[in-house]
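S.K.: Below are the sequence and a predicted model for it; my questions follow.
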Amino acid sequence: MNTRAERRAQQQREQSEEFDNLTREIADPAAEDSDDGRPPKRPLLSSFRFWIPISILLILIAAVVISALAGKHVYDRAMAAKTSLERAVPLAAQAADAVAAGENAAAKETVAEISALTADAKKQTDDDIWKSLEWVPVAGPNLYAVRTAASVTDDLVRDALSPATDLSLAALKPVDGAIDLSGIAGMSDIVSQASAAVTKAAAQLDTIQQDELIPQVSGALEKLTGSVDELEPMLKPAAEILGVLPAALGAENSRNYLVLIQNNAESRGTGGNPAALVMINVDQGRISIDQQASSGDFDNGRRSPVTELNPETAALYGDKIGRYMQDSTLSPDFTETAGIMRAWWAEEFGTPIDAVVSFDPVALGYLLEATGPVAVPNETVESGGYTGQVLKKPLTLTHKNAVSFLLSKIYSEYPVPERQDAVFATSAKAVFNGLTSGSAEPKALLTALTRATDEGRLMYQPATESEAKLVGESRLSGKLPSTNATSTMVGAYVNDITEGKLDYYMQLDLAATSTQCTAPDAPVFGVTATLTNTLTPDQAAGLARYVAPARFFAKGDVATNLVLYGPVGAKTVSVTVDGQPAKATLKSHLGRPAALVRIENTPGQKHTVAATFEGASGEYGPLEMRHTPMVRSTPVELEAAGCGG
């Protein structure tokens, strides 16, 4: 079916042809008989080709008269609708804030006010005289747009905002170690209803011919359309996630989640050495830690990989990724890590694992901002060969000290590796207990988890195909995008080969450039990574042996396999270190070119590695840089000339 714009254009073409024909007939009145063999023409006044344009002209004249008579009527209604909607806008923000804060009673009162205002705006524009003028050129499309916008706004308030006042983020909040599954189901119903309302609103707004609107109307409409366009892609996946969440929380069957706690002080592609492991069981919403383990519990250094490896992965990173549990996180793709860790766990313990989660101490610090400080219990434990009390002195973890203690001070205060593992595991358990106790405010908790996900510190390899479909290739999945369509991702991944915990002191700075918008047929991409060893020689000399064992490198020196990735389908053109051509291992991995460069940084030294990649002609989304989540914040500079923004 043709769009409104296409139908209107066709009518205009037909009218133009009729007027052209009319002009020709008036200029050359034909005789009854034609000398060119065509049928004789009827008298002009009896020709329908005359009456069509004349009728249109008469109707337009009538419309002008009606507009003159009804102009004040329409104007008054438009101003009344405008006033109501303007009063509703700030109230909508208040209502949303109240819902987020859990103040549902206040939200309901505010939404009642909004509902009255939007209903009035809809009533003012849903008028027979108003509608009768919607076909008039220039004014008509604008009147239709205003009426549609008022109707859409009222529908959204009724079908989305009003039900949202029954939402309670507290339903996501564990209480005494359990989450209320019925509360999750209620949230799912509300969000699904809101999602359907927003989808309907988007369809209604699509009927408006925006190219025919005056600036005053188009400007206001853009705000409404922008809000709907922003909400639609958020609400649909939210509804889907809430739909599968009960099953993920053990509503149907008990589930086991293997949680890797990656140690960023010893960097690996997806974060760090996964030396601490926790198996969490979830059954009917009740969450508990069933088992803990450390890297020493596994058969490291085995002759063959624990599971079959991707040949490209083995070619780039070596088969040690499957022979040493500590190296299972070398690849930047968490899907590979999860598969390898499942195999390690199955071989050693045999406990069935449904899904795999990754977290790091920096993200634990984010959680502590939400939960508040947690006291680490001084328990007597048996862990990896160590038996005894965990702590030498009382320990309270906060968002300010968690990273420095867990990734640095622990090694000087607890020099025995097995006891370090015990302290690490007990600390993780304490944070977990604080999280499941219900002490964290839901909004603060969601903020912490979102930040961790955006930084690649929280990753999830799903248990079912339906969950995997929802997670897709999002940051939560830990997958590298398989195409350049949505984003043109390049990457820089840090793998420590020092055999220590010196990445606590390493600073990573990144930059990426692209000519995808200025040379789309043969775009060139540049990736630059600067690694700086922030230690001073004096600091290096005083480091604990476990932090800087100096077995293969001088004490305080940091050796790194730095891997730079180009976009999907590109090829490596050049690699330099500090501006000079460098020896690099060039391989294809995950559909991308990868360049591995080994560098060593003495205390205070920095090196800059740069790679240039050439892409093929094709579709390229916005330039994006991903990287190993480090202990220290990683500044990223992006430059895509000609792409705007």
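M.R.: Happy to help now that I have it. Note that the structure is a prediction, hence the values are computed from the model and not measured.
S.K.: going forward, measure contacts and count neighbours with C-alpha atoms only.
M.R.: Noted.
S.K.: Over to the closest residue to M630 other than its chain neighbours. Which of the three states is it?
M.R.: Leaving out its chain neighbours, the residue that sits closest to M630 by CA to CA, 6 or more residues apart in numbering is N264, at 5.9 Å. The three-state label given to N264 by DSSP: H, G, I helix; E, B strand; the rest coil is strand.
S.K.: do you know how far N264 is from A559?
M.R.: Relative to A559, N264 is positioned 15 Å away (criterion: CA to CA, to the nearest Å).
S.K.: More neighbours: those two, which one.
M.R.: Taking other CA atoms under 10 Å, N264 and A559 do not tie; N264 has more neighbours (28 against 21).
S.K.: My read is that the more buried one contacts S633, right?
M.R.: No: if you go by CA atoms under 8 Å, N264 and S633 don't touch, sitting 11.9 Å apart.
S.K.: Quick check: neighbours shared by these two?
M.R.: Overlap of the contact sets of N264 and S633 (by CA atoms under 8 Å, 6 or more residues apart in numbering) is empty.
S.K.: which residue ranges form the strands in the stretch 351-500 of the chain?
M.R.: 355-359, 374-376, 380-383, 386-389, 395-397, 459-461, 488-496 (DSSP state E, counting those that start in this stretch).
S.K.: ok, L249 touching I280?
M.R.: No: between L249 and I280 there is no contact under CA under 8 Å: 11.0 Å.
S.K.: Contact partners for the residue nearest to M630?
M.R.: 271-273, 360-361, 407, 503-504, 629-631.
S.K.: Just give me the neighbour total for the residue lying closest to P622 once chain neighbours are set aside.
M.R.: Spatial nearest neighbour of P622, chain neighbours left out: S487 (4.9 Å); criterion: CA to CA, 6+ apart. The tally of other residues near S487 (other CA under 10 Å) stands at 17.
S.K.: Please tell me how far S487 sits from K400.
M.R.: 34 Å.
S.K.: What of R551?
M.R.: For R551 relative to K400 (CA to CA), the value is 32 Å.
S.K.: hold the first one in mind and look at this next one:
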Amino acid sequence: MSNGLAEDDVPPVREEERRRRPILVAVLLVILVLLLGAAWIGFRAYLARGELKDALADVQAARSAVESGNTAQARSIAADLSRHARSAADLTSDPIWRAGEAVPWFGSDLAAVRTVAAATDTLASQVVEPLASAAAAVDPRQLTLSHGRIDLAPLIAAGPAVEKAETGFVAAQRQIDAIDEGQLVSPVSRAVTKMRTMLDAAGGQLEAVANTARLLPGMLGADGPRTYLVVAQNPAEIRATGGLIGSVTEIRTDHGAITLAAQSASFGPWAQPVFDVPAPTTALFGTVVGRYLQDANVTPDFALAARTASAMWVHEHGGVVDGVIALDPVVLSGLLRAAGPVSLPTGDTLTADNAVQLLLSDVYHRYSNPADQDAFFASAAGAVFAEVADGGASGSALVDVLAQAGASDRVRIWSSRPAEQRVLADTTLAGGLPVSTPDNAALGVYFNDATGGKMDYYLGSSVSAGAKVCRADGRVTSRVEVTLSNRAPANAATTLSDYVTGGDLFGVARGSILTRIAFYGPQGGLLGGVRSGGAGLPSVTGSDGGRPVAVVEVELTPGESKTVDVEFLGTAQKRPGVTVAVTPTLNGDGTTPVMGAPKAIGTIAVPCTPGVK
């Protein structure tokens, strides 16, 4: 007799529990694995956060050390940065972390953290370390100019390191740009934004360093002698790129040695153009562009102006021109502030404080013969060049002056070597026509004197712009407004010399200022209208490089002001951004413009009138 239960008598509930037990165990194991994985990832994320925080601090510290010229400290910081960055990359790239990236909700955050860590490691090993080791050689401030020579050997030796750094920087930028911040939690998104901001801020500086290493050796004659023209632009008689070309100095470079070869105050004109100026430029500005040195730069395209001026020089003097550098007395005043006063053959002492007034105003009261005026200007430029070439200013001071001049559009450089010109074309030194984007209508406002004197010493100007989408098709309407003022004394007609007033030579009354303003619209855009005082204003219209152009004349008596506004319709812009490139001018009151920033552009509203729509 058995008192146990037969198999058929086992309660159904217990059987169900026995069957569920393996499933429950499996679920518990999965949960345990997930918890352990989450704990593993969380712990490593905490450690990686600390490493990344230290690494980003090191990036900023290394940048500051390089900027201050402390290369030894930069190298030490770079080594510390590499340790933190490598550790962060290792902590965020193991198989468990990579598996976690496949989990919904927070997988994209893990991928973003890993990408930031990898990009930081790229910056440390491929950008900061190479640059820290080569910083002294490629920092323009460390380049010394002594007895007319720069030692190019360190700069040439640093070339490979700089090239590696530039490649690494681009790779890191691409890694960060690939992150979609819209999918991220706030702390991770902020970290990505901070990284992007840091890269954007460092990009311009790295580009400057790379361009220095890429351009300077060749331009200073590392591969053989070079010949350059330094053209002095006179903004008292304004031209689109800055001012009438008052004198030309030929300099030669050979393995770092810089010598002044020749000077010429003026040459030409020619009955026929000596350079094949494009037909659209001739249609807008006339044949004078290719016939008169003084008018080679009525076009705002500096590369074209430089090619034309160099062709004129070769036509007159022969030889080969490898490039053109343009600057004005405002830049000379900056160089004098860096190098100190210089003595001129006339007995004058040229200083940073008196250079603009002496060269652009006083000289015309002193000399009535234009040849004497040009000779005075040439001697001043030569004296400043000699002082700088002899080591009268530190590399740091010179770089600061040239950087400020570049930002103010008062120094331009063109190279006849295509490879070098391609590099220059992407910098502020190139003086190219403004380039629009889908987000921004890039406009231009350029001034050319038509008085035939030096009255632009008294010309005041202000520029404002705005843009708005007024049309149903989404096209952007941009508007630019220019106000010119004649700040000459009321008795200018009798107190200023005929050379300054123009002497009514071109039909402009003594004391008045006649200015031609060239308004350039966005690429592919259309000219909407030209007005002054609410009424239409006659203009010469055309195109330049696919940009609509309107050229108008404004004549002002002493004390008079006039405003001209022009509208353009963009065909490629999707958003109402607007920027304006403007000819660098004088203040109009005898004071020296402050270098370091482009001309301030005011903001105006664009009303959506029926005409705009």
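M.R.: That came through fine. Given the structure is predicted, the values throughout are model-derived calculations rather than measurements.
S.K.: Could you dump the strands of the stretch 351-500 of the first structure into TSV with mean neighbour count and distance to A164 of the first structure added?
M.R.: Converted to TSV, the strands of the stretch 351-500 of the first structure look like this (neighbours: other CA atoms under 10 Å; distance: least, CA to CA, whole Å):
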stretch	mean neighbour count	distance to A164 of the first structure
strand 355-359	22	31
strand 374-376	17	33
strand 380-383	16	47
strand 386-389	14	49
strand 395-397	16	36
strand 459-461	25	28
strand 488-496	25	36
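S.K.: would you list those strands in CSV and tack on distance to R545 of the first structure?
M.R.: Shown next, in CSV, are the strands of the stretch 351-500 of the first structure (distance: least, CA to CA, whole Å):
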stretch, distance to R545 of the first structure
strand 355-359, 26
strand 374-376, 25
strand 380-383, 21
strand 386-389, 19
strand 395-397, 23
strand 459-461, 32
strand 488-496, 17
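S.K.: So which of these is nearest L638 of the first structure?
M.R.: L638 of the first structure lies closest to strand 488-496 among those, at 10.6 Å (CA to CA).
S.K.: any chance you could map the strands in the stretch 201-350 of the second structure?
M.R.: Using DSSP E, counting those that start in this stretch, strands in the stretch 201-350 of the second structure cover 226-234, 244-254, 257-264, 323-327, 342-343, 349-350.
S.K.: Name all residues that make contact with the counterpart of A117 of the second structure in the first structure.
M.R.: Superposed on the first structure with TM-score structural alignment, A117 of the second structure falls opposite A150. Neighbouring residues of A150 of the first structure by CA under 8 Å, 6+ apart: 81, 85, 118, 121-122, 125.
S.K.: Narrow those residues to those in helices?
M.R.: Mapping the contacts of A150 of the first structure onto helices (DSSP state H) picks out 81, 85, 118, 121-122, 125.
S.K.: what's the most distant pair in those?
M.R.: L85 and T125 (11.9 Å).
S.K.: Comparing those two, which residue is more hemmed in?
M.R.: T125 (24 against 21).
S.K.: so who does the closest residue to the more buried one other than its chain neighbours touch?
M.R.: On the basis of CA to CA, 6+ apart, the spatially nearest residue to T125 of the first structure that is not a chain neighbour turns out to be R147, at 5.1 Å. Listed by CA under 8 Å, 6+ apart, the contact partners of R147 of the first structure are 122, 125-126.
S.K.: Out of those residues, which is nearest to L309 of the first structure?
M.R.: The closest of the contacts of R147 of the first structure, once distances to L309 of the first structure are taken by CA to CA, is K122, at 61.9 Å.
S.K.: What does A554 of the first structure correspond to in the second structure?
M.R.: In the second structure, A554 of the first structure lands on A509 (TM-score structural alignment).
S.K.: pretty sure that match is in a strand, no?
M.R.: No: assigned with three-state DSSP, A509 of the second structure falls outside any strand and is coil.
S.K.: how much space between the residue mapped onto T396 of the first structure from the second structure and V384 of the second structure?
M.R.: With TM-score structural alignment defining the correspondence, T396 of the first structure maps onto L350 in the second structure. Plainly put, L350 of the second structure is 9 Å away from V384 of the second structure if you go by CA to CA.
S.K.: Now for the two: what residues contact both?
M.R.: 336, 342.
S.K.: Which helix or which strand is home to E619 of the first structure?
M.R.: For E619 of the first structure, there is no enclosing helix or strand under DSSP states H and E.
S.K.: Translate K479 of the first structure into the numbering of the second structure.
M.R.: Under TM-score structural alignment, K479 of the first structure pairs with G432 in the second structure.
S.K.: Neighbours of its match, how many?
M.R.: G432 of the second structure: 19 neighbours (other CA under 10 Å).
S.K.: Ok, T426 of the first structure next?
M.R.: Neighbour number of T426 of the first structure under other CA under 10 Å is 20.
S.K.: For the stretch 101-250 of the second structure, just list every one of the helices.
M.R.: Ranges of helices in the stretch 101-250 of the second structure, per DSSP state H, counting those that start in this stretch, are 107-122, 129-138, 153-157, 159-177, 186-219.
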